[in-house]
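Asks: build me a model from this:
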Amino acid sequence: TRTVPTPPATAPTDRLPAGSDADPWVVLDREVDARTASPAQRDASRTQGRLLVRVARRVWPSPVLDELARAVPHPHHPVALGVAAHAAGTTPQDAALAAAYHAVSGPATAAVRLLGLDPVAVHGLLANLTPELSAVSAAACPPGTSERPGSAGAHWAALPAYSSPGLDLLAERHARAGIRLFVS
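Replies: Predicted structure coming up:
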């Protein structure tokens, strides 16, 4: 089998020349690229994003989903999630809440499968996180963040860029492992 070499984590993430008048979806996707240091995590995000757009286009047909699919055929998962939430008629805070829940439920489900934990107990713990997840989603959507997805009026460069080098290193090790348990 032929493998495509993965660029090092220090490789530039830009796909367009600086200062270009790129499609807003491409610009937003580049902002996510710049905030995702690990090539393995970028690949996983794009796989999940592509699959989410594919499903969302069937469930909630929308010109916004079509625009994203044309501009960025393999969008990052956070971009796809925001657009899918918009197509479903939810608010930005609903989309942020879905993202926050996804961030904790995925690892919790993996822990149940890998460690044989009691699923009811684990999901009870997740339910107890409701106040924290609500607070995180509210903080992610301060007043005035109701811009249409992909609009030029949004200030994408102001998006947070939190880092977790330990998780980046684990993702890279997992990508090179002989046995891979999960994509993300």
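Asks: please make it C-alpha for all contacts and neighbour counts, starting now.
Replies: Noted.
Asks: show me what counts as buried in stretch 159-175.
Replies: Neighbour-count burial for stretch 159-175 flags 168, 171-172, 174-175 (criterion: 16 or more other CA atoms under 10 Å).
Asks: here is the second sequence; please produce its structure so I can put it next to the first one:
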Amino acid sequence: MARAAGLDARDAACCAAYESVSGAASATVRLLSLDPFDATGVLARLAPDLDDVADRAVRAARTAAEEGVDVLPACSAPLLEIGAELHAGRPVRLFAS
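Replies: All right, here's what the predicted structure looks like:
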């Protein structure tokens, strides 16, 4: 999808890193009634760490392209998917979106 949008590997990695934390920040606003500006401030302060994660992901992907996927720390992010499945299967919703 990133390639179709004209993004490079680092752009795609930045999107993935941000997505992995922005959902939780959004949930804190809805579930705990935290100030949205405070939640956004936390995301802003995480920017250097997210940049580092994106850079490391690009390096790992390039290494994997040369040496195979076994050199990657993980082939996916299963806990994010498992959490979504568990939430979808719960009889009571914490919030509706």
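Asks: can you count the residues close to residue 33 of structure 1?
Replies: By other CA atoms under 10 Å, the residues close to residue 33 of structure 1 number 23.
Asks: sorry, slip of the keys, the one I care about is residue 58 of structure 2.
Replies: Using other CA under 10 Å, residue 58 of structure 2 has 19 other residues around it.
Asks: and the aligned partner of it in structure 1, how close does it get to residue 163 of structure 1?
Replies: Taking TM-score structural alignment, residue 58 of structure 2 has residue 141 as its aligned residue in structure 1. Distance of residue 141 of structure 1 to residue 163 of structure 1, computed by CA to CA, to the nearest Å: 20 Å.
Asks: all strands for structure 1, in order.
Replies: With DSSP state E, there are no strands along structure 1.
Asks: remind me, longest helix of it?
Replies: Using DSSP state H to define each element, structure 1 has its longest helix at helix 92-115.
Asks: onto which residues of structure 2 does it map?
Replies: With TM-score structural alignment as the criterion, helix 92-115 of structure 1 aligns to 9-32.
Asks: that stretch vs structure 1, mean deviation?
Replies: Comparison of stretch 9-32 of structure 2 with structure 1 after fitting gives an average deviation of 0.6 Å (mean CA distance after the TM-score superposition for structure 1).
Asks: hmm, who's touching that stretch?
Replies: 2, 34-36, 39-40, 43, 50-51, 53-55, 57-58, 80, 94-95 (CA atoms under 8 Å, 6 or more residues apart in numbering).
Asks: distance from it to the middle of the chain?
Replies: In terms of CA atoms, centre = their mean, to the nearest Å, the centre of stretch 9-32 of structure 2 is found 5 Å from the chain centre.
Asks: so what angle separates the directions of the lengthiest helix in structure 2 and helix 9-32?
Replies: Looking across structure 2 with DSSP H, the single longest helix is helix 36-67. Using axes from the mean of the first three to the mean of the last three CA atoms, to 10 degrees, the inter-axis angle of helix 36-67 of structure 2 relative to helix 9-32 is 140 degrees.
Asks: which strands and helices sit next to helix 36-67 of structure 2?
Replies: In terms of contacts (3 or more CA pairs under 8 Å, 6 or more residues apart in numbering; DSSP states H and E), helix 36-67 of structure 2 is packed against helix 9-32.
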